[in-house]
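Engineer: One predicted model, sequence on top.
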Amino acid sequence: MDFIKVKIHKIHETLSDNQELITADIIKSIYQSKGIKYKMLLEIFQNHNDKIKRLAGKEFAPSTIDRYKTAKKYAENYIANEALFTKWSFSRNEVKYAESVKT
């Protein structure tokens, strides 16, 4: 049991030292030797908007697409402004979203 605690603590410490995103799922994935795939928040937003755009007129109205574009713009501005006034050390395109991936 102590070996497990020590290994988990070392994983947490390494993530912290590297200023990586730390979640229970990430620690679990690393502990279980699974890979971690990072996606950028704004990249996810853009992929979503691209999917919605392809469905324009079928499942989504043009005004819905405009609202999603506006929401992405607000997210970009929020991230940029927060980075200026906080200790966050990322540019507006570097917000990481962690997704566990089996390897």
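Structural biologist: That came in fine, so what should we check first? Residues are numbered from 1 along each chain as shown.
Engineer: going forward, measure contacts and count neighbours with C-alpha atoms only.
Structural biologist: Noted.
Engineer: Let me know the next secondary structure element after the lengthiest helix in the chain.
Structural biologist: Longest helix in the chain, counting residues (DSSP state H): helix 62-85. Remark: after helix 62-85, the chain's next helix or strand is strand 96-101, criterion DSSP states H and E.
Engineer: From the rest of the structure, what touches that following strand?
Structural biologist: For strand 96-101, contacts defined as CA atoms under 8 Å, 6 or more residues apart in numbering pick out Leu21, Asp25, Ile26, Ser29, Lys34, Gly35, Ile36, Lys37, Tyr38, Lys39, Met40, Leu41.
Engineer: let's bring in a second one:
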Amino acid sequence: MDVAQTLRDQGWQVVEAGTVDDAFSVLVRDPDFDLLLTDVHMPGDQTGLDLARSVKDHYSHIKVAVMSGQHRPDFADAIPFDLFLPKPILNLVRELSPLIGHLND
């Protein structure tokens, strides 16, 4: 599933980043995002959970959604995100919309 294209097809503005470092660089240049969507498993040394934690620490106004097909969060730990989405995700727009206050499906 091409997540970015799915969201674009529904009228969402999407900026893609291939690694945690790339995503954080985008946020440093322009922190005016409503939502970050990341997978737990990202290329590079850091995970999507590392990214989620950094975003929550530095940009608390940004809602964070984390998805994964293999990882399940341990809810006994501090959760660094607003929403966890287990894959497969049947309707991504419907799942994400409540985080940014509108339904676009």
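Structural biologist: Thanks, I have it. No experiment lies behind these values; they were computed from the predicted model shown.
Engineer: TM value for the aligned chains?
Structural biologist: The TM-score (TM-score structural alignment, normalised by the length of structure 1) is 0.21; 33 aligned residues with a CA RMSD of 3.5 Å.
Engineer: Show me what the longest helix of structure 1 is packed up against.
Structural biologist: On a contact count with 3 or more CA pairs under 8 Å, 6 or more residues apart in numbering; DSSP states H and E, helix 62-85 of structure 1 meets helix 41-54.
Engineer: buried sites along the helix it packs on?
Structural biologist: Leu41, Leu42, Glu43, Phe45, Asn49, Ile52, Lys53 (16 or more other CA atoms under 10 Å).
Engineer: angle of it against strand 96-101?
Structural biologist: 80 degrees (axes from the mean of the first three to the mean of the last three CA atoms, to 10 degrees).
Engineer: one step back: tell me which entries of the contacts of strand 96-101 of structure 1 lie within strands.
Structural biologist: Judged by DSSP state E, those include Gly35, Ile36, Lys37, Tyr38, Lys39, Met40 as members of strands.
Engineer: circling back: going by neighbour count, which of the contacts of strand 96-101 of structure 1 comes out on top?
Structural biologist: Sorting the contacts of strand 96-101 of structure 1 by how many neighbours each has (other CA atoms under 10 Å) puts Ile26 first, at 23 neighbours.
Engineer: Which residue lies closest in space to Val20 of structure 2, excluding its sequence neighbours?
Structural biologist: Leu51 (5.8 Å; CA to CA, 6 or more residues apart in numbering).
Engineer: quick one: contacts for that neighbour?
Structural biologist: Leu51 of structure 2 sits next to Val20, Ala23, Phe24, Thr38 when contact means CA under 8 Å, 6+ apart.
Engineer: which SS state does the second one fall under?
Structural biologist: Right, Ala23 of structure 2. Secondary structure, DSSP: H, G, I helix; E, B strand; the rest coil: Ala23 of structure 2 is helix.
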